[in-house]
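Trainee: Sharing a model prediction with you, sequence too.
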Amino acid sequence: MALTAADGQRLREDKPLVLITTSETGQHITALNTAARGMGFRPGMTLADARAIHPALQVAHADPAGDERALIRLALWCQCYSPFTRADPPDGISLDITGCAHLFGGEAGMMENISKRLSGFGLSARLAIAPTIGTAWGLARHAPDPCHISHPRKLRDDLAPLPIAALRLSPEIRRALEKLGLKRVGDLVDKPRAPLAARFGSQLMRRLDTAMGYEEESFTPLSPPVSHVAECRFVEPIITRKGVEIAVERLTRDLADMLEKAGKGARRVELRLFRIDGWFETVPLATSTATRDPHHLCRLLCERLDRIEQRAGFGFEAARLSAIQIEDKPAQQEDMDGPVHDSGRNDISPLLDRLVNRFGPDRVTRALPCPSHIPERAFRFVSVLEKTGTPDWPAHARTVQDGADFARPLLLLAPPEPIIAIAEAPDSPPARFEWRREPHRVTRAEGPERIAPEWWRTHEDASRTTRDYYRVEDEAGHRFWLFRDGLYERAGNAPRWFIHGIFA
């Protein structure tokens, strides 16, 4: 089932008011209130002609971008009636209310509820419910009564008296049909299809077939379809954090049951709290791994409710928890005589999720291998919330080291820090070096491990010289990872020394 609302703002009905846009051909009326329409003004009329009729006409400039934002916001608000809504610019909203009407006492009860609440916002609306999107669209805009419900058996009779504009045709096709005397939908229904298609193209037949239900029409909502949703409505509006937390506890439990039955886990969930004044508050949540632990989800969501009482307005009347992104998560049994459960004993995902919840996703990261021989390029950090496979670090180390088994330091300095080094021979490890004004005498050294530059890189920070790395140990037992940047050559500057890491 589809529901469409065509809305317009109720502005000072006692005085004529028009909205205008400015173009190369002058200023034209794009919208007007009831009082202005009663005086004979129409969209498309020039402002000069309108002023000539009524000099005291109230005029305001139209804001199409603002109107579109407001329409999308209203479509989002309508998600308290159905999770699948979309804006139909310039003045309409469509909802897929399949399986939702019974929550409001049926289709008539839902329509009455929507009309009453829109009226409370200062908006007048024409509403229609029909089996197809096209019929609902046409009835909402062209039916004689402002609220209309159509059923499959009445579909043909409801469409027949409507003007052909109800079929969402292009202006050119409408004008051509009207010239032939085909002004109503009923004039087209019984006409031979082949001549109509040959003269007016496929658009006419497609619009007619989708309106009559002969052909399916896709519906793309603002939010992607979600198959796992838990909802609850409150007898009285709630404004306290404690009340919201109780609702969250119930919703996470219901959602976890749905996910468990489906063998799924949630990576991203979204909590929406619908206020009685028409707006809603959104609390998004992402986890590092798929989970369906209700206690874990409840704890994370409740940690994000710090200022919910200040944002409650006159109270929340409903809440919805949706699993936006899900993954397969079969149950596991670790012991022969143990219970079946979801997470392992050594799983640190709950800890990571709490850290992300506290510090943000960009501050809690994990390292991933990168195909580069340059040590500082051999890895990258990504948020723990980013979905990645399990990295094979030993295989990565063998790849970047060409199969050799060179030790790598636990701490890598970024960027490498320059040192003053003295070597006994040009190609030998340093005998002593000074780092951060602290002298170190080398007692043991291993190397070199030569790493050539990545000549295929073109950006400025790419290394252009060959590096010789040494693992050295000083008199105090401290172990360092040093490298000589460049080779000793007859021409050119002498190589520089750097410290790149510290071994444990």
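Mentor: Ah, there it is.

Trainee: For the rest of this, base every contact and every neighbour count on C-alpha atoms.
Mentor: OK.

Trainee: who does the longest helix seen in the chain touch, helix- and strand-wise?
Mentor: If you go by DSSP state H, the chain has its longest helix at helix 241-262. Contacts defined by 3 or more CA pairs under 8 Å, 6 or more residues apart in numbering; DSSP states H and E place helix 241-262 against strand 229-238, helix 294-302, strand 316-328.

Trainee: Tell me the first helix or strand C-terminal of that helix.
Mentor: Once helix 241-262 ends, the next helix or strand along the chain (criterion: DSSP states H and E) is strand 264-275.

Trainee: Compute the inter-axis angle for that next one and strand 229-238.
Mentor: Angle of strand 264-275 versus strand 229-238, following axes from the mean of the first three to the mean of the last three CA atoms, to 10 degrees, is 30 degrees.

Trainee: Run through the residues that contact Ala262.
Mentor: By CA atoms under 8 Å, 6 or more residues apart in numbering, the contact list for Ala262 is empty.

Trainee: Also Met205?
Mentor: Neighbouring residues of Met205 by CA under 8 Å, 6+ apart: 193, 196-197.

Trainee: does it count as helix, strand or coil?
Mentor: On the three-state scheme (DSSP: H, G, I helix; E, B strand; the rest coil), Met205 is labelled helix.

Trainee: returning to what we had before: what distance separates the longest helix of the chain from the centre of its chain?
Mentor: How far helix 241-262 lies from its chain's middle: 22 Å, per CA atoms, centre = their mean, to the nearest Å.

Trainee: still on that earlier bit, in TSV, list the helices and strands packed on helix 241-262 along with distance to Gly106 and mean neighbour count.
Mentor: Formatted as TSV, the helices and strands packed on helix 241-262 follow (distance: least, CA to CA, whole Å; neighbours: other CA atoms under 10 Å):
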stretch	distance to Gly106	mean neighbour count
strand 229-238	17	16
helix 294-302	32	18
strand 316-328	18	20
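
Trainee: Looking at the ones you listed, spot the one closest to Ile20.
Mentor: Across the helices and strands packed on helix 241-262, Ile20 has its closest neighbour in strand 316-328 (38.0 Å, CA to CA).

Trainee: Second structure for comparison follows:
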Amino acid sequence: MGTGSREDNASRQNNLACIVVAKQNNALQISALDDAAAHLGLEIGQPLANARAICPQLRVFDADEAADARALNVIADWCDRFTPLVALDSPHGLFLDITGCAHLFGGEAALMQIICEALTRQGFAVSAGIAGTSICARTMTRYVSGKIIRDGAEADAVWPLPVFALGAEDAIIRGLRRAGLKTIGDVASRARHEITARFGADFTTLLEQALGQGDAPISPRKPLPDYIVEKRFPEPIATEGVIAATLSRLAQMLVTAMDQQGKGARRLEAGFFRTDGAVRTIVIDTGQPVTRSGVMDRLFRERLDALNDPLDPGFGFDLIRLSASRTEIVVQQQRDLDANVHDNDELAALIDRIAARIGGRRVVVHLPQDTHIPERAVLAAPAQHQLAAAMHATWPARVEGEPPLRPLRLFEKPEPIKVPFATVPDGPPHHFTWRRANHAVVRVEGPERIAMEWWKHNGQTLTRDYFRVEDEAGLRFWIYRDGLYGSERVTEEGKPAPPNWFVHGLFA
């Protein structure tokens, strides 16, 4: 009876055993495994052939590092609800700086329990620990879960742990074991210069950080916002009215906090945390510092109404957070009775609303550039950030009564035209073909010679001769010849080649 039971258990383990393999050193090795595979004696780093010899019915999956990275980032987004300081510990770990946050969840033990239980319900295997240094906490989680190490007790906590808990390279771990150093305490009892001479300074630094004798600062995924306000719900919310009302209250709280220091928000981020772990973040940039909650409400309404993928609450949001990730000091300006003084503010508000709906990169202003190259004479810049520069920009003056020197419509990329070589003197063509339409030139103005910037073109110093031409139908074109006629281009036979002609813009 007992033998049959053991065989049944072994059979169930064989059916459930799963491993993930990755190619390392030109061989497939185990990179991850489940509990059933571990009970069979399989280990990470073991060759796949050896694993199949132990368990022929093993279920094998190929490693997908990109998918693992995406999943880790999703978990990190979910962990933002507990602290804004979340750092990646690739490939499978996260660091959470919970300094000053644990009391909001009933203490460190309660916070760790909440996180572990929630991630377990989502289908993840979790090992967690809390310590004064990040390396000590990570070392503990590699061997035991749920431990809280008080400050100053790091060395005592990691002393009995096996050396693999340090997370060093496999070659170092094998070297330690061959030397008879099986625990972290065995390694720590040796002189530091001995450890450094054999295993390197990086390993010595790692050992000291695990013992609490040094610390490695974490690098959070996102910079800490200047101001954060949030609302947690005992029961998830899903209705648009409640969500909008919550955002409005949070906006008022945010404005009050910023007003105490005389600041306004230039970038707002609203985070919506669903009960199933999904997180949705909406970002809004503004051209001027925002100091009124009503403006924030209007911008978020515009952004939410323009979403291609509506804000899906699923089973509801249990946390809504509003933060100002970029702020500026608000300069109080004295206003007079002239209504034109407020035009700039109204224009900036209009740009913010349009940018919130269609995106800030699609609302641009044009700035003049100090160059004579036509396609580089204008720079399209985001209107929210360059509105003041555009309003004070100085454009080339136009002579009164003279026709425009530049076309009303300038092509982003000049389009080639066909010109009969036999009819091309050292001036403009009499006929040309553009977009499969023939044009007979009846009037010409030019040429206007423009030389390329030789220091930016790798020695190519082609010049352009621009002509303003009009065809028999009254259409006016801005065309140019690329290179001097018969001097800068030659054929394979060494004869002068016809220059290339392009149309660069239209006057009407």
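Mentor: Arrived safely. Note that this is a predicted model, so its numbers are computed, not measured.

Trainee: Helix 294-302 and the longest helix of the first structure, what's the angle between them?
Mentor: If you take the same axes, to 10 degrees, helix 241-262 of the first structure sits at 140 degrees to helix 294-302.

Trainee: Can you say which helix or strand has Ala381 of the second structure in it?
Mentor: Element membership for Ala381 of the second structure, per DSSP H and E: strand 378-382.

Trainee: what does that strand contact?
Mentor: 360-369.

Trainee: Show where that strand falls in the first structure, residue numbers please.
Mentor: Strand 378-382 of the second structure corresponds to residues 379-383 in the first structure, going by TM-score structural alignment.

Trainee: what about the residue nearest to Arg496 of the first structure when sequence neighbours are not counted, how many neighbours?
Mentor: Among residues not flanking Arg496 of the first structure along the chain, Asp485 sits closest, at 5.3 Å (CA to CA, 6 or more residues apart in numbering). Residues near Asp485 of the first structure, counting by other CA atoms under 10 Å, number 19.

Trainee: show me what contacts Asp485 of the first structure?
Mentor: Each residue near Asp485 of the first structure by CA under 8 Å, 6+ apart is listed here: 465-468, 495-498.

Trainee: And for Ala378 of the first structure?
Mentor: 369-372, 400.

Trainee: One more pass at 10 Å, please.
Mentor: By CA atoms under 10 Å, 6 or more residues apart in numbering, the contact list for Ala378 of the first structure reads 367-372, 396-397, 400.

Trainee: and those, which are buried?
Mentor: Among the contacts of Ala378 of the first structure, those that count as buried by neighbour count (16 or more other CA atoms under 10 Å) are 368-369, 396-397, 400.

Trainee: any idea how far Pro16 of the first structure is from the residue most central in space within the first structure?
Mentor: When CA atoms, centre = their mean is applied to the first structure, the residue found nearest the centroid is Ser223 (7.9 Å). For Ser223 of the first structure, the distance to Pro16 of the first structure equals 38 Å [CA to CA, to the nearest Å].

Trainee: try Glu260 of the first structure
Mentor: Note on Glu260 of the first structure: its distance to Pro16 of the first structure, by CA to CA, is 59 Å.

Trainee: For those two, work out which one has more neighbours and name it.
Mentor: The neighbour comparison of Glu260 of the first structure against Pro16 (other CA under 10 Å) goes to Pro16, with 21 against 17.

Trainee: Hmm, Ala60 and that one touching each other?
Mentor: No - using CA atoms under 10 Å, Pro16 of the first structure is not in contact with Ala60; the gap is 11.3 Å.

Trainee: list the residues that contact both of the two?
Mentor: Counting by CA under 10 Å, 6+ apart, the contacts common to Pro16 of the first structure and Ala60 are Leu32.

Trainee: Contact partners for Thr465 of the first structure?
Mentor: By CA under 10 Å, 6+ apart, the contact list for Thr465 of the first structure reads 451-455, 484-487, 495.

Trainee: Tell me the secondary structure at it.
Mentor: coil.

Trainee: Arg326 is in contact with Arg266 of the second structure, correct?
Mentor: Yes - with contact defined as CA under 10 Å, Arg266 of the second structure and Arg326 form a contacting pair (5.4 Å).

Trainee: the strands in the stretch 51-200 of the first structure, which residues?
Mentor: 58-61, 85-88, 92-96, 123-130, 147-149 (DSSP state E, counting those that start in this stretch).

Trainee: For Gly313 of the first structure, find the nearest of those.
Mentor: strand 123-130 (20.3 Å).

Trainee: What mean distance separates that closest one from the matching residues in the second structure?
Mentor: Superposing on the second structure and averaging over aligned pairs (mean CA distance after the TM-score superposition for the first structure), strand 123-130 of the first structure comes out at 1.2 Å.

Trainee: so Arg174 of the first structure sits right up against Leu204, yeah?
Mentor: Yes - applying CA under 10 Å, one finds Arg174 of the first structure in contact with Leu204, separated by 9.5 Å.

Trainee: quick revisit: out of the contacts of Asp485 of the first structure, which are buried?
Mentor: Buried, going by 16+ other CA under 10 Å: 465-468, 495, 497-498, out of the contacts of Asp485 of the first structure.

Trainee: what comes into contact with stretch 225-235 of the second structure?
Mentor: 81, 84, 246-247, 249-255, 257-258, 265, 267-273, 275, 316-327.
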